[in-house]
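Undergrad: I would like to see how this sequence folds:
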Amino acid sequence: MTMSTTSVPLSASAPAAGVDPRRWPDVAARPRCSRLRAAVAGAVLRRALSGLPLRCRLGEGGPVLGTGGPAVLIADPDAFHRRVGTNGLIGFGESYMAGEWDAPDLTAVLTVLASHVTELVPQPLQRLRSLWAHRQPTERRNTLDGARGNIHDHYDLSNDLFALFLDETLTYSSAVFRGFPARRAQLPAAQHRKIDRLLDLAGVGEGTRLLEIGTGWGELAVRAARRGARVVSVTLSEEQRRLATARIAAAGQQDRATVQLRDYRQVTGSYDAIVSVEMIEAVGAEYWPVYFTALDRLLAPGGTVALQAITMADERMLATRHTHTWMQKYVFPGGLIPSLEAIERTLDEHTALRVTSCDGFGPHYAETLRLWRERFTERAADVAALGFDETFRRMWTLYLAYSEAGFRSGYLDVCQLRLARGEAAG
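TA: Here you go, the predicted model:
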C-alpha cells in the first residue's frame, strides 16, 4: 500500500560526495542499465516494498511505500533502481555505500528485509536466478594462494581498526551472554565464557596437545595455555600473527603457545583436541571436504574437535551457494556460510568424524554485533584518522548491521559443535 507522505518524519541527506573512483570504482559510477531493466527493477522493488512493514520514501517529498514500521529513505530512486536492476543485492549494498539510501535505524530496516527475504523476488524470477544473479569469481577460490589473499583483504586491514570496536580481548566472534540486553562492559566476560565453553567441549586441560585453526588475536590460545595445554595456533593473517604472538608473550604463555603463519592444509602432527572458531565460513564450499579431511587427519585417536560456526538454513544455502554477494565482494571474499546439514553431509562422505552435540545461540551474536556496531559508530573519527574514508565507513556499518539483522531475523544462526569419531562419540 501507499501511505500518506505527511505522516512519515523522514529527511534526506545528500548522497555521499567524493567517492574515490580508484578505490571504489563500482560505487563511484552508476552501472550502465537499460531503461527497461531499470523500470522492471523499480516495479519489482515497489511491489515488494509495498507489502513490507516499512515506511519507505522514494525521493525527497515522494511517495511512501509499506505498511508501517522502520523508516528508510531512497534519496535517489533512479540510481537505486539502476544498481539493483544491474547487480541485485550487490547493487543494493553499493547504493548504500554511495549514500543513495539511508535509514535512521539501519538494523531494523535490514531485519525486516531479512525476515521477508523469500518474498522480495517474485517466484518466477527466483526460478531464473541463474540468469540474473552474478556468479562467484574464480579468482576468489580458496586455493593456497587464493585463501591467503582473501584472508589478507579482511584481517590485515589494520589491527588498530579492529581494536577500535572490539573489546579488550580482541575476540572477533560471537560472545555468550548471561542475559539480554547486553552491556558493553559485559563483553569481555561473555567472550571468555564462549571460549571456556569451547575448551570444555574439546576436553582441553593439563597436557592437552591443542591445535587452533584460525588464531584471531590470541585470546583463546592464551586461555588454553593457562589450562596447561600445549597450543599450536595457525593463521594466514600476518597482522593477526604479529599481535597474537605479542599478546601471548605479554601473558607469559610463550612457552606453551605458538602461532604459525600456515594454511590448515599444511599443518602436520597429531593433536588431542582441535578448536576452530568461525573459520569454516572462510573455507568455501569447494574446500569443505578438504577442511574436514584435514581435521580427521590431524586428530589423534580418542580426540575431540570443537567448532564454532555460523550457519544458515540448508535450502537457502543451496539456493545461493554459487551467487556472488555484496558481502563476498566487499567484506569476506571467498567465504560461504554453511548449513548444519551441509556440515553433516561432508563429514559423512569424507571423514570418520560425526557431530555429537550442537548448541545454537544466534541471539547472542545479534547482541555481540550490536555492541560492535555501536562502538564503531562512536569511534567514526578515529576510524577516519586511521585513513579509512567515508565510503569504507558506510560499508563497514552496513556489514555490521546486515550481519546483526541476519541473526535477529533468524536467517542466520551460530552454534558450537562437538565432532568425534566412534571411539570418542560418547
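Undergrad: alpha carbons only for contacts and neighbour counts from here, please
TA: Noted.
Undergrad: Now do the helix or strand Arg82 falls within: which elements does it pack against?
TA: With elements delineated by DSSP states H and E, Arg82 resides in helix 77-97, which encompasses its position. Using 3 or more C-alpha pairs under 8 Å, 6 or more residues apart in numbering; DSSP states H and E as the contact test, the elements touching helix 77-97 are helix 25-28, helix 35-50, strand 101-102, helix 326-330, helix 390-409.
Undergrad: residues of the longest strand along the chain that come out buried?
TA: Taking DSSP state E as the assignment, the strand of the chain that covers the most residues is strand 299-312. Of the residues in strand 299-312, 299-300, 303-312 count as buried by neighbour count, 16 or more other C-alpha atoms under 10 Å.
Undergrad: picking that back up, can you say which of the helices and strands packed on helix 77-97 is packed in most?
TA: With neighbours defined as mean count of other C-alpha atoms under 10 Å, these peak in mean count at strand 101-102, which reaches a mean of 24.
Undergrad: Does anything pack onto that strand? Which helices or strands?
TA: Of the remaining helices and strands, those touching strand 101-102 by 3+ C-alpha pairs under 8 Å, 6+ apart are strand 71-74, helix 77-97.
Undergrad: Quick check: which of the helices and strands packed on helix 77-97 is nearest to Asn87?
TA: Using C-alpha to C-alpha as the criterion, the shortest distance between Asn87 and these is 9.3 Å, found for helix 326-330.
Undergrad: doesn't Phe407 make contact with Pro363?
TA: Yes. With contacts counted by C-alpha atoms under 8 Å, Pro363 reaches Phe407, the gap being 6.2 Å.
Undergrad: okay, and the common contacts of those two?
TA: Taking C-alpha atoms under 8 Å, 6 or more residues apart in numbering as the contact rule, the neighbours common to Pro363 and Phe407 are Asp413.
Undergrad: okay, how far is it across stretch 69-81, tip to tip?
TA: 22 Å (C-alpha to C-alpha, to the nearest Å).
Undergrad: go on, stretch 125-134?
TA: The first and last residues of stretch 125-134 sit 14 Å apart, counting by C-alpha to C-alpha.
Undergrad: buried stuff in it?
TA: Neighbour-count burial for stretch 125-134, counted by 16+ other C-alpha under 10 Å, picks out 126, 133-134.
Undergrad: how about this one, so we can line them up?
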Amino acid sequence: MTLEKNHTDHYATEHGPILPSAGPRSQSLPALEPLAPGLRTAVSAAVAKRLFRAAVARLAVTVVEEPTGRRLGQGGPVMRLHRPDELYARLGRHGLIGFGEAYLTGAWDAEDLAGFLTVPAAGIATLVPDSLQRLRAFVTPRMPGHHRSTEANSRANVSHHYDLSNDLFALFLDETLSYSSALFDTSSTPAGTGPGSVGEHLVATPPEPTDSPDPRLHSPDVADAQARKIDRLLDEAGVTDGTRVLEIGTGWGELAIRAARRGATVHTVTLSVEQLELAEARIAASGLAGRVSVELMDYRSLAATGATYDAVVSVEMIEAVGHEFWGTYFRILDQVLAPGGRVALQAITMPHDRMLATRGGQTWINKYVFPGGFLPSVEVIDQVTREETTLRVVGQLEMGSHYAETLRRWDRRFLAQRDAVLALGFDEMFMRVWHFYLAYSQAGFASGYLNVSQLTLARETQ
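TA: Have a look, this model is predicted:
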C-alpha cells in the first residue's frame, strides 16, 4: 500500500528544522497552513497570548518561554516554548487545533508530554472565561462535510486510520492486536448515583503502572488484560455455546476468535480492508473459520439482511458513528437483536455538557487521526435508547483509568519502535503526530475528562 504524501511544511526541534522524509508510506496528512500575516493574525495572537498566560498562571505546570527564559505557571510538568510567537499565532487563529499544530512544527515541546497535557485537560472547561466560551461556535472550525459519517463517507473515514498498515499497528499493540482499552483488573466498586449513572454502575479499580524492561516489548499482562476486557463483554452479552453473535467493528479478529472458542457462531462486519484481510487470516489460523464470517459492510446495511442475533457486541466503534446517526445506530441494534438477547458495548465517552458544547466542531484528532469521529456521553446513549428503541442500559463498568494505562504503554512502545516505524516508510512528522495523539488521549483519560465504559443493554421487558 502506498500512501500519498501531501505534507510539505517542516517542523523544528531544539536542534533546528527537520524536513519530513518522502517515504512511500508517509501518512497523507493535511497540510499545515502557513500563518497568514496581517491584522487578524496579530490581534488574535495577542488575545491568545493573554488567555494562555492567564490560564497557565492557575495551573500546576511550568512553561518556559525561550529565548528569555521567562517561567509561567505554578510548577509541575514542563512545557518549553521554542517559538512563542508561533504558538500564540496558531492558537489565536485555530484554537486547540492550532495548539496541537504548534507542537507538530516544534514551536513547543514537553519531555513528559502526557504528564503536561493531563494538567490542563483536567480543567479544560474553565480555562477560557465563560464570556468567551459562548463565542466558541463562531471561532471553532466546523467538521468538513466530507467527514460526516454518512454511508458514502464512512469507508474513507475508517480507511484513513485503520488501513495505514497492519505492520504499523503490530509494532505497538500486544499479540492480541486489540486496539482498545485493556482491563487490567476486574475488581470494582459501586459508583454513586448522579449525572452519567445508568443501570448498575461500577467503577473499575485503577491499575498499577508496570513496565517491561525493554520498552519495545509489552509486559506480559497486557495481552491478559485485553483478553479480560473481551471476556467480560462476552459474558455481559451472554455468549455461550450456540449463541448467534453479531460484532460491529471487527478490529483484527480477537473478539470473534474468543467468541467462537466458546462455541458461538459469529458474523463480524468492518469497513477496513486491511483489518478484514488480517482478521480472516488470524481466524483461519485459529481453526475457527467455520464459525466466523467476516464481511466488509456498513452497520446500516445490517437492517436489510433480516438476520437476528442473540448477542450484539461492539468495541469502541460508536465513536465513529457521528452524533447525527446515533439514533440510526441504536435502532439497528434494536432491530437485529433477537428476543431475550443482550448488547454489550465498549464506548469512549465525554461529559454531557462538553459533548453539547463541542458537537459539530472539528478537533485536532478529527483533522489528523480520526476523520468524522465524535464522542457521546453516557447520558445521551441512555436518552437515545429510551426515546428511539426498546433497549435500556442496564449495566455500566467505568474504566477510564485503565485506558490511561493502556495508552501509556502503547505510546512508550511506539516511541521505542521509532526505527521500525520509519523503516515502514512513515516519516518524522508521522512520529510526532502519533506521539501527540497517544499522549493527548492518555491525558484525557488520566484527567477524567474522557472516560470509557462497558455498557450492557437489554430490552425493558427482560
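Undergrad: sorry, back to before: residues in structure 2 aligned with whichever helix or strand comes after the longest strand of structure 1?
TA: Beyond strand 299-312 of structure 1 in the direction of the C-terminus, DSSP H and E gives the next helix or strand as helix 314-320. Aligned by TM-score structural alignment, helix 314-320 of structure 1 falls on residues 352-358 of structure 2.
Undergrad: Distance from that stretch to the middle of the chain?
TA: Here the centre of stretch 352-358 of structure 2 is set off from its chain's centre by 17 Å, with C-alpha atoms, centre = their mean, to the nearest Å.
Undergrad: ok, Arg223 of structure 1 - contacts?
TA: By C-alpha under 8 Å, 6+ apart, the residues touching Arg223 of structure 1 are 195-196.
Undergrad: That one matches what in structure 2?
TA: When the two structures are superposed using TM-score structural alignment, Arg223 of structure 1 falls opposite Arg258 in structure 2.
Undergrad: The stretch of helix or strand its match belongs to vs structure 1, average distance?
TA: Assigned by DSSP H and E, Arg258 of structure 2 belongs to helix 254-261. For helix 254-261 of structure 2, the mean distance from the matching residues in structure 1 following superposition reads 0.3 Å, by mean C-alpha distance after the TM-score superposition for structure 1.
Undergrad: Relative to Phe169 of structure 2, how far out is Thr358 of structure 2?
TA: 29 Å.
Undergrad: now swap in Ser181 of structure 2 and tell me
TA: When C-alpha to C-alpha is applied, the distance between Ser181 of structure 2 and Phe169 of structure 2 equals 15 Å.
Undergrad: Can you pick out the residue with more neighbours from those two?
TA: Between Ser181 of structure 2 and Phe169, counted using other C-alpha atoms under 10 Å, the more crowded position is Ser181 (26 against 18).
Undergrad: quick one: the strands in structure 1?
TA: Using DSSP E, the strands of structure 1 run over residues 2-3, 55-58, 64-65, 71-74, 101-102, 209-213, 230-235, 257-261, 271-277, 299-312, 354-360, 412-420.
Undergrad: right, and the ones you listed - which one's nearest Val44 of structure 1?
TA: Evaluated with C-alpha to C-alpha, the strands of structure 1 place strand 64-65 nearest to Val44 of structure 1, the distance being 12.6 Å.
Undergrad: residue range for the closest one in structure 2?
TA: When strand 64-65 of structure 1 is compared against structure 2 (TM-score structural alignment), it corresponds to residues 71-72.
Undergrad: contacting residues around that stretch?
TA: Contact with stretch 71-72 of structure 2 is made by 53, 56-57, 61-65, as judged by C-alpha under 8 Å, 6+ apart.
Undergrad: Make JSON lines from those residues and add distance to Trp252 of structure 2 to it.
TA: Supplementary listing: these in JSON lines, determined by distance: C-alpha to C-alpha, whole Å:
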{"residue": "Arg53", "distance to Trp252 of structure 2": "45"}
{"residue": "Val56", "distance to Trp252 of structure 2": "42"}
{"residue": "Ala57", "distance to Trp252 of structure 2": "45"}
{"residue": "Val61", "distance to Trp252 of structure 2": "39"}
{"residue": "Thr62", "distance to Trp252 of structure 2": "41"}
{"residue": "Val63", "distance to Trp252 of structure 2": "41"}
{"residue": "Val64", "distance to Trp252 of structure 2": "43"}
{"residue": "Glu65", "distance to Trp252 of structure 2": "44"}
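Undergrad: Can you find the partner of Leu164 of structure 2 in structure 1?
TA: Under the alignment (TM-score structural alignment), Leu164 of structure 2 pairs with Leu157 in structure 1.
Undergrad: Its match and Glu239 of structure 1: what is the separation?
TA: Leu157 of structure 1 sits 8 Å away from Glu239 of structure 1, taking C-alpha to C-alpha as the criterion.
Undergrad: higher neighbour count, those two?
TA: Shown here are Leu157 of structure 1 and Glu239; by other C-alpha under 10 Å, Glu239 has more neighbours (17 against 14).
Undergrad: and the more buried one, how far is that from His152 of structure 1?
TA: In terms of C-alpha to C-alpha, Glu239 of structure 1 sits 9 Å off from His152 of structure 1.
Undergrad: Kindly report the same for Glu219 of structure 1.
TA: 20 Å.
Undergrad: ok, those two, which is more surrounded?
TA: A direct count of neighbours by other C-alpha under 10 Å for Glu219 of structure 1 and His152 places Glu219 higher, at 21 against 17.
Undergrad: In contact with the residue nearest to the more buried one when sequence neighbours are not counted, which residues?
TA: Distances taken as C-alpha to C-alpha, 6 or more residues apart in numbering put Thr169 closest to Glu219 of structure 1, at 6.2 Å, once the chain neighbours are dropped. Thr169 of structure 1 is in contact with 188, 191, 219, counting by C-alpha under 8 Å, 6+ apart.
Undergrad: want to throw the residues you listed into JSON lines with distance to Ile90 of structure 1?
TA: Supplementary listing: those in JSON lines, determined by distance: C-alpha to C-alpha, whole Å:
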{"residue": "Pro188", "distance to Ile90 of structure 1": "34"}
{"residue": "Gln191", "distance to Ile90 of structure 1": "32"}
{"residue": "Glu219", "distance to Ile90 of structure 1": "34"}
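Undergrad: burial count for Asp145 of structure 1?
TA: A count of nearby residues for Asp145 of structure 1, using other C-alpha under 10 Å, gives 11.
Undergrad: Could you do Ala107 of structure 2 as well?
TA: 24.
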